Structures are given as C-alpha cells and as structure tokens.
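Chemist: No letters, just coordinates:
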C-alpha cells in the first residue's frame, strides 16, 4: 500500500513552490494534478512518473470529484508515492479535506504538504499588503463559487461586509454581479476600492482596478477573464503610495 501526498503547488510562480513539494514531485510514481498548476511546476514532476490531469476548471472538469478520489485510492494500491498536486494550498478552497477524509476511510496513508495560497501571494505581487496599520487590521478569505447542493447556508455576505476591513474573494469573477450588490446593501460604500488580479504571480499577471460601484461594468468592458482573485478594501489604495517608488 502506497501513500498519498496532498501537495500545494502555490499560486503559479515556480519560485513559490515549497522545497518539500518539489522533492516529492521529483521522486513520485504518480502525479494527479489540477488545471491551475503552472507548466513550470508540472515540469518538476519525475519524467518516469505517470501524469494524470484531473481538470478542475469552471464548467469543464476532466474528472468528477468522486472519480478523482477513486483514482487516488487505486493508484495508492499500486504505487508507493502518489502526489495529488493542487493549486495554492490543499486546505484553502481546494477540497483537500474531503480527499483526505475519503483516503483515510479507505485505509490509505495521507500527508499534507501546504502550499502558498493565492489569496496571500497574489495581492503581494500586486504590491497590496492585506493588513497595514494605516489601512486594515483584519482580513477575510471567502469563496465566490459555492458548491452546488452544499449542506450549509449560503455565504452571509452581510457578515462578510461588516466583519473585517479587507475582503479577499477566490473564484468569484463570474458571480460578481450577485456578490457586489449584496456587499453594498450590507453597508459597504460604492466607492470602496477593489482590484481584480488575473494569473497572479505568473508572467502574464493582469490587474483591473476600480471600486464596488464600477467594477462590474469594467469587467464587462475589458472582457476580463478568470482565474482571478478579488481584493476589496482600503488596502488597495496602498498601491498609490508606492507608485512613485516604482516609477
């Protein structure tokens, strides 16, 4: 019986891959990876290993979650080192907890190798500190794409709006027309700064800056595409104070 390693690939920049994760990729027998893992990180995989794309892009999943779990169990019964390579961190909106529970229930040994989550790294690459003594002393991470048929209530956007000074939304670009009005109705001003960051930490990183009041129109006009992280709050203004230093 082999062992499954739930490895976080980080946000995209291969320099942000952990040493532990890189070592496992170089010595694994099987690597099952998601679509958001960058080509540079995939190139780290042992050339003799079996490589399986598990998909996971909006509306185009190569494998269902149940099929991915069954595949992990099967491969762990055949090989010694199985890497489940997930974008960002396995336990931050990555369904790593579900996979770990299913594997343990099947008698498979599991180890989690954390990765740098995009909600932290991507704003940093855009010169935005999520906390700052002059701008924000709290931050909330929230998914903008809830699972269909989930057991718990929908996200309480009113609590999110009033609960912290900085909001980071994962996977929410397509749902902004539903999310932003709820945040405004909960009390956030329409001129609250907001930024969308696409392909964060990668060479083709792109940014769209605006406010809660105009961001939906800007997304439409620019045809801004996912994957993207949204940051909402006064920390976005910090970029303006740094601009002279980068000029």
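Modeler: Noted; the coordinates are in hand. As the structure is a prediction and not an experimental result, all values here were calculated from the model.
Chemist: going forward, measure contacts and count neighbours with C-alpha atoms only.
Modeler: Noted.
Chemist: All the helices of the protein, residue numbers only.
Modeler: 19-27, 39-42, 65-78, 96-105, 118-125, 157-163, 176-185, 215-222, 238-246 (DSSP state H).
Chemist: Any idea which of the ones you listed gets closest to residue 199?
Modeler: Residue 199 lies closest to helix 118-125 among those, at 8.4 Å (C-alpha to C-alpha).
Chemist: other SSEs contacting that closest one?
Modeler: strand 166-170, strand 228-232 (3 or more C-alpha pairs under 8 Å, 6 or more residues apart in numbering; DSSP states H and E).
Chemist: Against that first model, consider the following:
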C-alpha cells in the first residue's frame, strides 16, 4: 500500500528543524462526515489553521486539532463572508507564517469549488500546496437519493454544470445539456430552476423527462423532490426547498423510488421524500 505524501519539514542552516508552510486544498465531501477521506481527516488533525466554507458538513470540524485557528470563509450566494481574492490572500499569508493550512471545501475542491483559482494563486506566490480530492455532490448526493447517474438502459453519459456563473449569468451550453439519453447534474441552480427548465425544454429536452432536486443530500435533513422537467420548479416551490440543493435531470431519476435506500430517520431526523 502506498503512503500518503508527508507534511514537509525542512532543516535550516543551523541544523534545527523548522516547519514549512503549506496549503492543503481539501474536499470535505457532500455532507456526511463519514464520507470524508482518511487523508482529509488526518490533515484536519494536524492542521495549524483551517479555512472552511459553509458547505462543510456538520461534525467535520470536530476533527480539527484543538488549538488550531479556524477561519470561516462563507461563500454562500450573495453572502460571501470573505471575497475570493481575500481568501486567496489569507491562505498565502497563513502559509508564509509557517503554518500548515487546510483550505476545507464542501465536495471536491476541483469541481465547482474554486480550488483551481486558489491553486493558481498559490503557484504564482511560490507556496507549496497539495490537492486532496473529496466525494463531489453529484456522486455522493445521487447515491444517497437512490439515483444512478448512468445506467445502460437510461443514460450513457453524464454532464455536470453550474447554475451560478461568475458573472451571475446563466449562459450555459443549452444545446449540449438538452441532448437525449444523458443525465444532467446542476450545482448551485436552485434559484435559477425555472429558467433552467424553460431553456432545456426550449432546446429540445422533453418536458416529461424525470427530474429531481435533493436538499441537504447525505445528511439527516435530506429531502428529495421528484417530478418532470416541466413540473419540478413548481414542486420545489411548493416544498420550499432551500440551498444547498442538487438538481438531477434525466431518465435515471425514474429509478429513485425503486432504489432509495437512505433512511434519514435513522440519522436522527424524519425521512422526507416527495414524489410526483
């Protein structure tokens, strides 16, 4: 079995060992703390500072070493505790103080997590860094909702997209997203769901194709609302779903009732599922 890369240490000219600041861009997974990787858990237990987002699941911060500095970065839509450029500057500054810094993000840092932007900054500033992948929401949430993203009878491809672009526009590649026999997973698209539905139908996706929205996926608060591409905006509004939510569109959603296995009630909260 191969070993994980160690935390770097350096010897100064006097022969005294001193720690070298380094940043670990760590994926915290979709919410359930038990989906955290072993590498991520070990780094949290060793970190000098942890800069974390609001999507980090409850219980994960309990793994952080006592005495470590905790910095909340926010990153909710329209409610950024720290703008991205300030987060970039913060992790650089902490590393230059000789600290081992964990930049903790929900899901995977390189899938709609702005990890690429932060890694670019670290590379430009000459800061050592490591990317620690996490289970992205599309994979974790779909599994806990009982929705396979691919299936030989229903979908031969799967596409991830974001419903919240950098300039707040929704200028997506609708022709590609509307292709038949593929699953479309949209992150951060709850507020734009009516427009997403309208555009996909306008570009050729059938109005009756199954669709689902999963709120707080993989956690004890998980809710799954299913319907069709045409009906899902109204159904979600009726159930008053709130972020974070994941949108899944495609024929595979028809399997949700048959394959649902996750009992949120066993996680100390009532199971809530609403179907068309």
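Modeler: It's in. Here the structure is a predicted model, which means the values were calculated and not measured.
Chemist: Residue in structure 1 paired with residue 22 of structure 2?
Modeler: Under the alignment (TM-score structural alignment), residue 22 of structure 2 pairs with residue 3 of structure 1.
Chemist: That match and residue 46 of structure 1, how far apart?
Modeler: 16 Å (C-alpha to C-alpha, to the nearest Å).
Chemist: How about residue 133 of structure 1?
Modeler: 45 Å.
Chemist: between the two, who's got more neighbours?
Modeler: Each of residue 133 of structure 1 and residue 46 has its neighbours counted (other C-alpha atoms under 10 Å); residue 46 has more, 19 against 6.
Chemist: which non-adjacent residue is nearest residue 86 of structure 1?
Modeler: In space, not counting the residues next to it along the chain, residue 86 of structure 1 is nearest to residue 8; the distance is 5.1 Å by C-alpha to C-alpha, 6 or more residues apart in numbering.
Chemist: That neighbour touches residue 115, doesn't it?
Modeler: Yes. Applying C-alpha atoms under 8 Å as the test, residue 8 of structure 1 and residue 115 come out as touching, 3.9 Å apart.
Chemist: Now for these two: what residues contact both?
Modeler: Common contact partners of residue 8 of structure 1 and residue 115 (C-alpha atoms under 8 Å, 6 or more residues apart in numbering): 17, 87, 88, 89, 90.
Chemist: Residue 8 and residue 115 of structure 1 - which one has more neighbours?
Modeler: residue 8 (28 against 25).
Chemist: just the helices and strands packed on helix 118-125 of structure 1: most buried one?
Modeler: strand 228-232 (a mean of 25; mean count of other C-alpha atoms under 10 Å).
Chemist: what range in structure 2 matches that one?
Modeler: Using TM-score structural alignment, the residues of structure 2 aligned to strand 228-232 of structure 1 are 245-249.
Chemist: in the superposed pair, what's the mean gap between that stretch and structure 1?
Modeler: Compared with structure 1 after fitting, stretch 245-249 of structure 2 deviates on average by 0.5 Å (mean C-alpha distance after the TM-score superposition for structure 1).
Chemist: neighbouring contacts of that stretch?
Modeler: So stretch 245-249 of structure 2 is contacted by 137-138, 141, 183-190, 209-217, 229 (C-alpha under 8 Å, 6+ apart).
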